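> The following comprises the amino acid sequence and a computationally predicted model.
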Amino acid sequence: MRHAETVTFGGSALDRAGEIRSNPEAIGAALKDPDARAILFWRGKPLIATARPAHLARLPLDHPVLADAGDDIILLGREDGAARFAYDLSSWQPEDLDEAALGGFLDPSEQRHPALGEVMAFAELRRVMTWLSPRDAELAATGRAMFSWHRSHGFCAACGHRSDMAQAGWQRVCPACKAAHFPRTDPVVIMLITQGNSVLMGRSPGWPARMYSLLVSFVEPGETLEAAVRREVFEEAGVRVGQVSYLSSQPWPFPASLMFGCAGEALSRDISIDPVEIEDALWVSREDMMEIFAGNHASILPARKGAIAHFLLENWLADRLD
């Protein structure tokens, strides 16, 4: 697919500086570089400079706000030869924090640290991802995914001992049994299933009213992407799929997925949903999808802008899947 890497979180060609992760001297020098910058996160939310055009904030490493950061930092990569480090401020407690507003399908809340004023805020990445440049989006997605992995994998899976961060944040090592652990990414297929002039759309329980999207599935052990597409479409919608092809991928750090966008040709239009898996499924014509994208459809909303489902459907409508 010619436009594959224009998907959100893709295509910025970030220099990840992998060759210095295991070199403490090089990391120390990078931390002393006056051009190095800190990228901050609070409970997975990146710090955004909110004045339009909004962008990912980059702070000098001697900024006072870093006094509230945890000790563990992660080397995200380099920009123009200078390092970019991720810092976690999750231990900071904002005043009048509304916990109920956090972690929902779309968290609209913003948290502002007193050392940063009103021009910067921690914001939910899914809400602001389309505001960001490709480079800002990749840095934000990487930092969010890495801190999420460290929070959920703090203990050795081999012996249960508390593990330590290593490799500039890209590894955890158990001091007891010496086992090494690496960041986890879960493969997920998302399927653009078509038959003639129509595409198969589904809806999960608990989604906002009128929201439909492409079907998705985790890839099971021992399974190819193609097999996962055929299995899940049949399990969820009762539709048999023939030829399957790869289109594009998207890192999706909510919390740790790599979405593989695939096209599939349905062998029939008969739908029989599994109500445990999905709430509804239906065929949508190209003409109706154009109305949906224009916001004119009475019963279906467009897929979330910035997500690979929206990207694939947009390219399908524009006949740009080759």
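Ah, there it is.
> okay, CA-based contacts and neighbour counts for the rest of this
Will do.
> any idea how far the closest residue to residue 256 other than its chain neighbours lies from residue 162?
Leaving aside its sequence neighbours, residue 256 sits nearest to residue 185 (C-alpha to C-alpha, 6 or more residues apart in numbering; 5.1 Å). From residue 185 across to residue 162, the span is 21 Å (C-alpha to C-alpha, to the nearest Å).
> here comes the other one, which I'd like you to weigh against the first:
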Amino acid sequence: MQDTNPPLGFATNGLVRHTSERGDAALVRHAGDPQALTVLFCGDTPLLRREGEGADGPLGALHPQPVLDGIAIAVQVFLGTLDGRPVLATAAPADAVEALATRTGAEPHDLRGLATQGLVPEREIGLLAQAKSLLSWHLRHGFCANCGAPTRLSASGYRRDCDACGAQHFPRTDPVVIMLITRGDRCLLGRQARFPTGNYSCLAGFLEPGETVEDAVRRETFEEAGVRVGTVSYALSQPWPFPSSLMIGCVGEALGDALDIDREELEDARWFTRDEVRLMLANAHPDGLRVPPPVAIAHHLVRLFVT
């Protein structure tokens, strides 16, 4: 049977990035191109336009660049090209949302919800993640970490330069390991207190400096659930723009099944059989237990376990 679930959230991006063409002149040239498109944020909130008729029609993330005429711009970066047209990401002040919504007919939307609802075309949802991560980085790194002087945008938005001390600063991506731990016909899932009632997911944690992905999986699993892990293998990854993480999905083989749960990290953790997980994926578990929706990498890790 064909899987009709939405694709992994934020993982599809239709842009050609043009990494070798990111001089400052490229940003100026593309920003002045009447054919250019822009992804528009007010603060951390994207503005999307409704395509087609009706309130439930698909949403588009791209606006013609000229809609910004006369609008104050906090940050603008060059993302790449889509079907040959330049695409920029633009951060307008948060208080400009009403003016821009009136001018463009666009609406503010929650970025997490967009991925869940599947209303944005696949190739644009990853583009939104790219724009959000870059713009958030610029808005939070206006001063040099080396000397404290103001920095300026450079390399079309993929670097900030400090003219005072000569330091160059690059956008950061925070690696996070997220792992499905298995032992025979069972897998380990946990839940935090903030999760919706009945939701269980894979364990996860940030990769620490000087640590391999495999050792991060082993450390986080032992710290959170008291389970020692042997072999670790990579499965898949997912950009997660809140603000700029990369979820590295892994599968690990447990060396034992005794649990010692860190109650400050987890409300609960338990072993589930494949049959139980199938019921959770189908929202048919007799106790109302579920796994995350298809937008989340945890859903796909769990699905790999039962197929």
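Here it is on my side, so go on. Quick caveat: nothing in here was measured; it's all calculated off a predicted structure.
> what's the TM between chain one and chain two?
Overlay of the two chains. TM-score (TM-score structural alignment, normalised by the length of structure 2): 0.89; 294 aligned residues with a C-alpha RMSD of 2.0 Å.
> quick one: contacts for the corresponding residue of structure 2 for the residue nearest to residue 256 of structure 1?
In structure 2, residue 185 of structure 1 lines up with residue 173, judged by TM-score structural alignment. Residues in contact with residue 173 of structure 2 (C-alpha atoms under 8 Å, 6 or more residues apart in numbering) are 244-246.
> out of those, which ones does structure 1 keep as well?
Contacts from these that recur in structure 1, judged by both residues aligned by TM-score structural alignment, their matches' C-alpha atoms under 8 Å, are 244-246.
> May I ask which of these has the most neighbours?
Using other C-alpha atoms under 10 Å as the neighbour test, these are led by residue 244, with 20 neighbours.
> ok, which stretches of the stretch 51-200 of structure 1 are strands?
For the stretch 51-200 of structure 1, applying DSSP state E, counting those that start in this stretch gives strands covering 55-56, 59-60, 73-79, 82-88, 110-111, 120-123, 164-166, 171-173, 180-181, 186-195, 198-203.
> In structure 2, which residues correspond to the next helix or strand after the last one?
The reference is to strand 198-203 of structure 1. As assigned by DSSP states H and E, the chain's next helix or strand after strand 198-203 of structure 1 is strand 215-218. Alignment of strand 215-218 of structure 1 against structure 2: residues 203-206, by TM-score structural alignment.
> what's the mean distance for the matching stretch versus structure 1?
After superposition onto structure 1, stretch 203-206 of structure 2 sits on average 0.5 Å from its aligned residues (mean C-alpha distance after the TM-score superposition for structure 1).
> quick one: that stretch to chain centroid distance?
The chain centre lies 15 Å from the centre of stretch 203-206 of structure 2; the measure is C-alpha atoms, centre = their mean, to the nearest Å.
> before we move on, what about stretch 294-307 of structure 1?
On C-alpha atoms, centre = their mean, the centre of stretch 294-307 of structure 1 falls 20 Å from that of its chain.
> Now it: buried residues?
By neighbour count on 16 or more other C-alpha atoms under 10 Å, the buried set for stretch 294-307 of structure 1 is 300-303, 305-307.
> And stretch 7-25 of structure 1, by the same measure?
Going by neighbour count (16+ other C-alpha under 10 Å), the buried part of stretch 7-25 of structure 1 is 7-12, 14, 16-17, 20-21.
> Next, the distance between the ends of it.
With C-alpha to C-alpha, one end of stretch 7-25 of structure 1 sits 36 Å from the other.
> Could you list which of the contacts of residue 173 of structure 2 belong to strands?
245-246 (DSSP state E).
> Let me know the closest of the contacts of residue 173 of structure 2 to residue 154 of structure 2.
Closest approach between the contacts of residue 173 of structure 2 and residue 154 of structure 2, by C-alpha to C-alpha: residue 244, at 19.3 Å.
> Which residue in structure 1 aligns with the closest one?
That one, residue 244 of structure 2, aligns with residue 256 by TM-score structural alignment.
> likewise residue 75 of structure 2?
Mapped onto structure 1 by TM-score structural alignment, residue 75 of structure 2 lines up with residue 72.
> so how far is residue 32 of structure 1 from its match?
For residue 72 of structure 1 relative to residue 32 of structure 1 (C-alpha to C-alpha), the value is 16 Å.
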